[in-house]
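A.B. asks: Predicted model, plus sequence, below.
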Amino acid sequence: MRSQWPADLPLGVILPNDADVEALEGDLPRLALVALQFPKWVDGRAYTQARLLRSRYRFTGEVRATGDVLVDMMPLLARTGFDAVALRGDQSVEVAERALGFFRGHYQGDARDNHPLFALPPAAVEALVAEPVQEFVGQGAAI
């Protein structure tokens, strides 16, 4: 733990997307939040940082996406370990929430559940298939 950090308060850090996640390893048990930056939406290094925080370092605190975060990124943000976002100012929270339900299931596992789709019990797969797919077309989504 860093000596200048207060011992009785939850702490968070902002990690630039060109920084090595390993530098936080010793501090992770003390952190409540790691905010990862997307300086441009086309720069996906923060996805890797989030995945490493969750899978390699078993970080259980909040991982927040900040910067140039678009609605289109929501499904991959969730799959790689983000659990909070600060959307770019011109993006809609309502559309972002709908984007999280756009895909029923994924063949590969992810940061939250590393079991691939084919390894799920048949009843779980049937439940995924039975869920209605959320449609963006015709809902007035300004993306």
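C.D. replies: Structure's in. What do you need?
A.B. asks: From here on, just use CA atoms for contacts and neighbour counts.
C.D. replies: Will do.
A.B. asks: Would you check how far apart the residue sitting nearest the centre point of the chain and Ala32 are?
C.D. replies: In the chain, the C-alpha closest to the average C-alpha coordinate belongs to Phe82, at a distance of 1.8 Å (Cα atoms, centre = their mean). The spacing between Phe82 and Ala32, counted by Cα to Cα, to the nearest Å, is 13 Å.
A.B. asks: hey, what's in contact with both of those two?
C.D. replies: Glu62 (Cα atoms under 8 Å, 6 or more residues apart in numbering).
A.B. asks: that older thread, pretty sure the residue nearest to the centre of the chain contacts Arg64?
C.D. replies: Yes - judged on Cα atoms under 8 Å, Phe82 makes contact with Arg64 at a distance of 5.8 Å.
A.B. asks: How about residues contacting stretch 52-66?
C.D. replies: When contacts are taken as Cα under 8 Å, 6+ apart, the neighbours of stretch 52-66 outside the stretch itself are 21, 25, 28-29, 31-38, 46, 50, 77, 81-87, 111.
A.B. asks: Got another one to weigh against that:
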Amino acid sequence: MSDKIIKNGRVVADDRLTVSLAEGEVPADIAVPAGPVLVPLAVWQARREELLARARSGEVGVWLAAGEDVAALADDLGLLQIVGLHFPKFTDGRSYSAATLLRTRYGYQGELRAIGQVLRDQFNYMTRCGFDALQPQAERYTDEQLEAAVASIDDFTQPYQRSVKDPLPLFRRVERGTGREVQQ
């Protein structure tokens, strides 16, 4: 069964499985299913050589738990077509910072996917931090709700703060007194 995700501003079907470690499971021993998957960082680190060819083809991606250091993937970012960042609960914003670091400091150009507690109220913020794929929990939203969410992502057209999407703050983007945007 495929789930729906928002990818590059569109609702699309997605068959990628997110592999998790159960309590007591050893990363080197976990079964990695065939087909498109996201594996935890610990599994990637334990089985990197085995998963490398699948990663280069885009079949295998890596996801980081909130609080895991993105620097642990720095040397492999050129090999990975997809990186997932987990939101364990809606009040935990560490993955926003990780996304910004991946896009700005590390220059990651591949798909950056938000997984876990991915809620509509946060979609705009997630895209501003560099996420281009948003994966709400399966069956949380209907297709109509996802389409409405896509339409609402750009409700805030002129954010004050700088972001991955808008590297200049509003006062640098708009001429004072005229309200006109400054050409960058």
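C.D. replies: Arrived safely, thanks for sending. Just so it is clear, the structure is predicted and the values come from calculations on it, not from any experiment.
A.B. asks: Give me the TM-score for this pair.
C.D. replies: Put the two chains on top of each other and the TM-score (TM-score structural alignment, normalised by the length of the first structure) is 0.78; 125 aligned residues with a Cα RMSD of 2.1 Å.
A.B. asks: Can you tell me the closest non-neighbouring residue to the residue nearest to the centre of the first structure?
C.D. replies: Excluding its sequence neighbours, the residue lying closest to Phe82 of the first structure (Cα to Cα, 6 or more residues apart in numbering) is Val63, at 4.9 Å.
A.B. asks: likewise Ala84 of the first structure?
C.D. replies: In this structure, Ala84 of the first structure finds its nearest non-sequential neighbour in Arg64, 4.5 Å apart by Cα to Cα, 6+ apart.
A.B. asks: Run a quick neighbour tally on that neighbour.
C.D. replies: Burial measure for Arg64 of the first structure: 20 neighbouring residues, criterion other Cα atoms under 10 Å.
A.B. asks: got it, and Thr80 of the first structure?
C.D. replies: Other residues near Thr80 of the first structure come to 22 when the count uses other Cα under 10 Å.
A.B. asks: What lines up with it in the second structure?
C.D. replies: Taking TM-score structural alignment, the alignment pairs Thr80 of the first structure with Cys129 from the second structure.
A.B. asks: try Asn17 of the first structure
C.D. replies: For Asn17 of the first structure, the aligned residue in the second structure is Ala66 (criterion: TM-score structural alignment).
A.B. asks: Contacts only, for its match.
C.D. replies: Ala66 of the second structure sits next to 85-88, 92, 94-95 when contact means Cα under 8 Å, 6+ apart.
A.B. asks: Just the buried residues from those residues, in ChimeraX please.
C.D. replies: This is how ChimeraX selects the buried members of the contacts of Ala66 of the second structure, with burial counted by 16 or more other Cα atoms under 10 Å:
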select :85,86,87,88,94,95
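A.B. asks: out of the contacts of Ala66 of the second structure, which one sits closest to Ala148 of the second structure?
C.D. replies: In terms of Cα to Cα, no member of the contacts of Ala66 of the second structure lies closer to Ala148 of the second structure than Phe87, at 21.8 Å.
A.B. asks: Need the nearest residue in space to the equivalent of the closest one over in the first structure, chain neighbours excluded.
C.D. replies: Counting by TM-score structural alignment, Phe87 of the second structure lines up with Phe38 in the first structure. Distances taken as Cα to Cα, 6+ apart put Gly67 closest to Phe38 of the first structure, at 4.9 Å, once the chain neighbours are dropped.
A.B. asks: How about Val13 of the first structure?
C.D. replies: Taking Cα to Cα, 6+ apart, and ignoring the residues beside it in sequence, Val13 of the first structure has Val34 as its nearest neighbour in space, at 5.1 Å.
A.B. asks: Can you give me the distance of the one you found to Asp20 of the first structure?
C.D. replies: According to Cα to Cα, Val34 of the first structure stands 13 Å off from Asp20 of the first structure.
A.B. asks: cool, Arg51 of the first structure as well?
C.D. replies: Between Arg51 of the first structure and Asp20 of the first structure the computed distance is 13 Å (Cα to Cα).
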